[in-house]
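A.B. asks: I'll drop the sequence and a predicted model, then ask my questions.
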Amino acid sequence: MTFDPEGLSRTQCEGDACVACHKKWPRPRIRIGRLPDNRALFACPECADALLPESQTNVHPFPRRVAFF
């Protein structure tokens, strides 16, 4: 997904803040898209769940919070 940098803060464009909610800590780690110059944009887990498109198949990934014992 390509985002328009208009309206994004410098920290969001640098990947140091969530692209949706501006949260800086913990640093967002889920790659959600990119800018037109191919810099990566990141989101926190809560915002990533809302921004990522729904799966169109009958195979669904595990939630990010699943732990294996």
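C.D. replies: Nice, thanks for sending it over.
A.B. asks: make it CA atoms for all contacts and neighbour counts henceforth
C.D. replies: Will do.
A.B. asks: any chance you could map the helices in the protein?
C.D. replies: With helices called from DSSP state H, the chain shows them at 10-13, 45-51.
A.B. asks: Next up, a structure to set beside the first:
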Amino acid sequence: MNWGPARTTHAMMTFDPEGLTRTQREGDACVACHKKWPRPRIRIGRLPNDAALFACPECADALLPQQQGNVRPFPRRVAFS
């Protein structure tokens, strides 16, 4: 992932849809482990047509690059919890 041109947001990773199932391409299954329930909610990347791809929390930790230096991520929180 790289910073966007304004250096304010991350540019999303682009995935090749060739090896993904239909449910993964539609965002209904995790792009790594195919888990469908609970529905993956962490946006991990996109397809070439700008469709969003999602991953479960366990797979997202493995797919996202490690933070560097003194950058500390905010804890993930589920909406309305």
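C.D. replies: Received the coordinates, thanks. Please read all numbers here as calculations on a predicted model, not as lab measurements.
A.B. asks: Quantify their similarity with the TM-score.
C.D. replies: For these two chains in superposition, a TM-score of 0.88 is obtained (TM-score structural alignment, normalised by the length of the first structure); 65 aligned residues with a CA RMSD of 1.2 Å.
A.B. asks: so which of the helices of the first structure is the most packed in?
C.D. replies: Mean neighbour count (mean count of other CA atoms under 10 Å) peaks for helix 10-13 among the helices of the first structure, with a mean of 18.
A.B. asks: matching residues in the second structure for it?
C.D. replies: Residue correspondence for helix 10-13 of the first structure in the second structure, counting by TM-score structural alignment: residues 22-25.
A.B. asks: Quick one: closest of the helices of the first structure to Cys21 of the first structure.
C.D. replies: Distance to Cys21 of the first structure, taken as CA to CA, is lowest for helix 45-51 among the helices of the first structure, at 7.3 Å.
A.B. asks: For the aligned residue in the first structure for Ala55 of the second structure, which non-adjacent residue is closest in space?
C.D. replies: Under the alignment (TM-score structural alignment), Ala55 of the second structure pairs with Ala43 in the first structure. Sequence neighbours aside, Cys18 is the residue nearest to Ala43 of the first structure in space, at 4.3 Å (criterion: CA to CA, 6 or more residues apart in numbering).
A.B. asks: Tell me where the first structure has strands.
C.D. replies: Counting by DSSP state E, the first structure forms strands over residues 30-34, 40-43, given from the N-terminal end onward.
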